[in-house]
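Colleague: Predicted structure and sequence below. I'll ask about it afterward.
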Amino acid sequence: MPRIATLRPQAGGGSRPRPRRGGGMLMARALGARKTAWLAAALVWALTANGVAAEDWPTRQPIRVIAPASAGSTSDIMARIVFEQVGRQLGQTVVVENRGGAGTTTGMAAVAKSAPDGYTILVNSTSYVVVASTYAKLPYDPYDDMAGIALLAHFPFVVATSRKYKTLADLVTAGRTQPASLSSGSVGIGSSGHLAIERFLHATKFRATLVPFRGAPEAVTELAAGRLDMYAGVLPNVLELAKAGEINLVAVMSPRRSSLVPDMPTTLEAGYPDADYNFWMGSYLPAKTPRPIIERLNAEVAKALQDDGLKTKIAQLGGEIETMSVGQFNDFIAKERAVNAEIVQLIGYQPQ
């Protein structure tokens, strides 16, 4: 039979309840049950909120895509052609915003600090992993503040020279017989281009004086004028001048030949297996974005990259499309980050 409270007379003529035994324990149990129910409700709410966000995404416009480089750069062009196609697939407006500066870290910080709702996307080159080793301090955490969506394409670097060098052998011979007399253009100290040329020089065992430029057009202009001996960069930056005979292309710095210059040997084929450099473009979101949104975008990007018109545009840029799952891409990022950290250590570069 349940125990109930009884009333006993009080001095003032009234009565007060006499607590039953174990009341404190029952109160604790009640509070514990209430707390458990509250936590369960909160968990359900959180899961439902993420589920709704992912299921309903995208429900508002526009989707903002940040290219952390200037207009006309490879990052900018890829952001536009890939995500405008993704926007058409989703029936959404896509706005590309150029946020260059500080070796692409200005744009990356903007994305890292944005709301993790799938409406702010980053498109960046290998710089995404390079800056973790070349910058002493960043306005965001390069390891934990962003998550990969998808790899977009690889863009082979090439070694371009002034007209006095006809082959890679000519360049290497000159570099070895005239120590430190050659000059090499570099777009940004500590950038992907800088690491690429340093890796090449280390593998071919000669030194060159690095001349920094603000952009590829300036470096290529100096190359064509004969005031610069060599430069390493993506094909679109040098191909037209090479076709016009104003500069020479002597090697592809990738594991395989480029379809744009199929007769040009790779550095591996030329006998320098450690002179290659992997330059690529990828897309990213803030790290706390719900996984279903990341997976959805990965699928939409993969679909966009199968569009024939988009394939043609990327091929004209010298790009080679490769698709990966979200997990595969993030594994790829980790490996590339380690490779570039090794190059930084190899050349003795001190983070700035």
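Modeller: Nice, thanks for sending it over.

Colleague: Only C-alpha atoms from now on, for both contacts and neighbour counts.
Modeller: Noted.

Colleague: Show me where this structure has its strands.
Modeller: Applying DSSP state E to the chain gives strands spanning 6-9, 15-18, 63-67, 94-98, 120-124, 146-154, 157-161, 183-187, 209-213, 230-234, 248-252, 280-286, 320-321.

Colleague: what helices or strands is the third one leaning on?
Modeller: Packing contacts for strand 63-67, counted by 3 or more Cα pairs under 8 Å, 6 or more residues apart in numbering; DSSP states H and E, involve helix 74-90, strand 94-98, helix 105-112, strand 120-124.

Colleague: What of the fifth one?
Modeller: For strand 120-124, the elements it packs on are strand 63-67, helix 74-90, helix 105-112, strand 280-286, judged by 3+ Cα pairs under 8 Å, 6+ apart.

Colleague: Kindly report the same for the fourth one.
Modeller: The helices and strands touching strand 94-98, judged by 3+ Cα pairs under 8 Å, 6+ apart, are strand 63-67, helix 74-90.

Colleague: who touches the first one?
Modeller: Okay, so that is strand 63-67. 75-76, 79, 83, 87, 92-100, 107, 111, 118-124 (Cα atoms under 8 Å, 6 or more residues apart in numbering).

Colleague: Quick one: buried ones out of the residues you listed?
Modeller: Among these, those buried by neighbour count (16 or more other Cα atoms under 10 Å) are 75-76, 79, 83, 87, 92, 94-100, 107, 111, 118-124.

Colleague: Second structure for comparison follows:
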Amino acid sequence: MTGQITRRGLAGLAALGLTASAARAQSWPARPIQLIVPYAPGGTGDVFARLVAEKLRGALGQNLVVENRSGASGTIGTQAVVRAAPDGYTLLFGQTPEIAIARNFLPDVPYDPATDLAPVALVGNAALALVVNAASPYRTVQELVAGAKARPGSLTFASAGTGTPGHFAAETLARRGGAPMVHVPYRGAGPALTDLLGRHVGFFFSGMPAAVPHVREGKLRMLAVSTARRMPSAPDMPTVQEGGIAEFDFSLWGGFFAPAATPAAIIERLNREVNQILRDPAVRDRLVAEGADVRETTPAQFAEFVRGEVTKYGRIITETGVKPA
């Protein structure tokens, strides 16, 4: 009898917990929401995040404050979300580095994306653009590689941080091209682009949304895209593979995450709203025009995508031999 009462008691407590969780989810959001972008303003993730956040404010009926909290290849801002209360009021716009790369690359990363974060919705998957300053003598991948070979160690390349996709793309280009190059890491794509515009570095694998405006203004020159196939938004732009670097395929994706244990009802509401925003022709056209492959996903599909990316970058890290700074 005692055991039966205990089991009933436990079941009752569990039911009360579920009821309380459901009630919180139904009243959400009741106050402003914080969206952390773990990089400096101006990068691809920042462009993606702010474009969707602007529409999400109206859809949720609450202010959504975007905060750029950069450092340590995105892990500082990500850790802040992992530590936040799982109540839907702190979200992350996560990207390839801090989600797919960190656990394979950084031995002391203080979180595990697989258990500490709940995938909400993928926003887009963007090619990286190999860009140089408009005054650079290089107009093709072949010319850039040949120049680096002729003067080993003289050509510098920027990255949004050690261990980012752009860093691995450039290291792969140098390794497979047989052309030693010098890495110059920055705290985000914005500062890297600033120094490329100022001719302080030789080239940069930038997310296309961040680079395209400067290319259109004639300040930067795009030599190639990093994906295996040409992008529909830039069909005349060759791939790095076409420039002679075999099996070269890199991209930068971004999407919404919440702390683990965030109520499923909140995750599902966010997923529906984000996917609805991605159907907006103005949003979709803006993302596609700047080089993004826009995808709608369920939370489960996004989680599966993330697992595949973690596996892929594990192989890339082994191949390049890149170590944390």
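Modeller: Looks like it arrived, so ask away. Just so it is clear, the model here is predicted, and its values are computed rather than measured.

Colleague: circling back: and residue 243 of the first structure, which of the helices and strands packed on strand 63-67 of the first structure is closest to it?
Modeller: helix 74-90 (19.8 Å; Cα to Cα).

Colleague: how big's the offset between the closest one and the second structure?
Modeller: Compared with the second structure after the fit, helix 74-90 of the first structure shows a mean deviation of 2.2 Å (mean Cα distance after the TM-score superposition for the first structure).

Colleague: Check which helices and strands that helix sits against.
Modeller: strand 63-67, strand 94-98, strand 120-124, helix 291-304, helix 308-316.

Colleague: against the second structure, where does that helix fall?
Modeller: Here helix 74-90 of the first structure aligns to the second structure at residues 44-60, judged by TM-score structural alignment.

Colleague: go on, stretch 196-208 of the first structure?
Modeller: Stretch 196-208 of the first structure maps onto residues 169-181 of the second structure, going by TM-score structural alignment.

Colleague: So for that stretch, what gets flagged as buried?
Modeller: So, applying 16+ other Cα under 10 Å, buried residues of stretch 169-181 of the second structure: 169, 170, 171, 172, 173, 174, 176, 177, 179, 180, 181.

Colleague: got it, and stretch 341-352 of the first structure?
Modeller: Quick answer for stretch 341-352 of the first structure (16+ other Cα under 10 Å): 341, 343, 344.

Colleague: Please apply the same query to stretch 225-243 of the second structure.
Modeller: 225-231, 237-243.

Colleague: and the end-to-end length of it?
Modeller: Start-to-end span of stretch 225-243 of the second structure (Cα to Cα, to the nearest Å) is 10 Å.

Colleague: and what of stretch 20-33 of the second structure?
Modeller: Start-to-end, stretch 20-33 of the second structure (Cα to Cα) is 20 Å.

Colleague: So which residue is smack in the middle of the second structure?
Modeller: residue 95 (2.1 Å; Cα atoms, centre = their mean).

Colleague: which part of the second structure lines up with stretch 32-52 of the first structure?
Modeller: With TM-score structural alignment as the criterion, stretch 32-52 of the first structure aligns to 3-23.

Colleague: Would you mark the buried spots in that stretch?
Modeller: 21, 22.

Colleague: Same question for stretch 67-74 of the first structure.
Modeller: So for stretch 67-74 of the first structure, counting by 16+ other Cα under 10 Å, buried means 67, 68, 69, 70, 73, 74.

Colleague: Among the residues you listed, which one lies nearest to residue 327 of the first structure?
Modeller: For those, the nearest to residue 327 of the first structure is residue 67 (23.1 Å; Cα to Cα).
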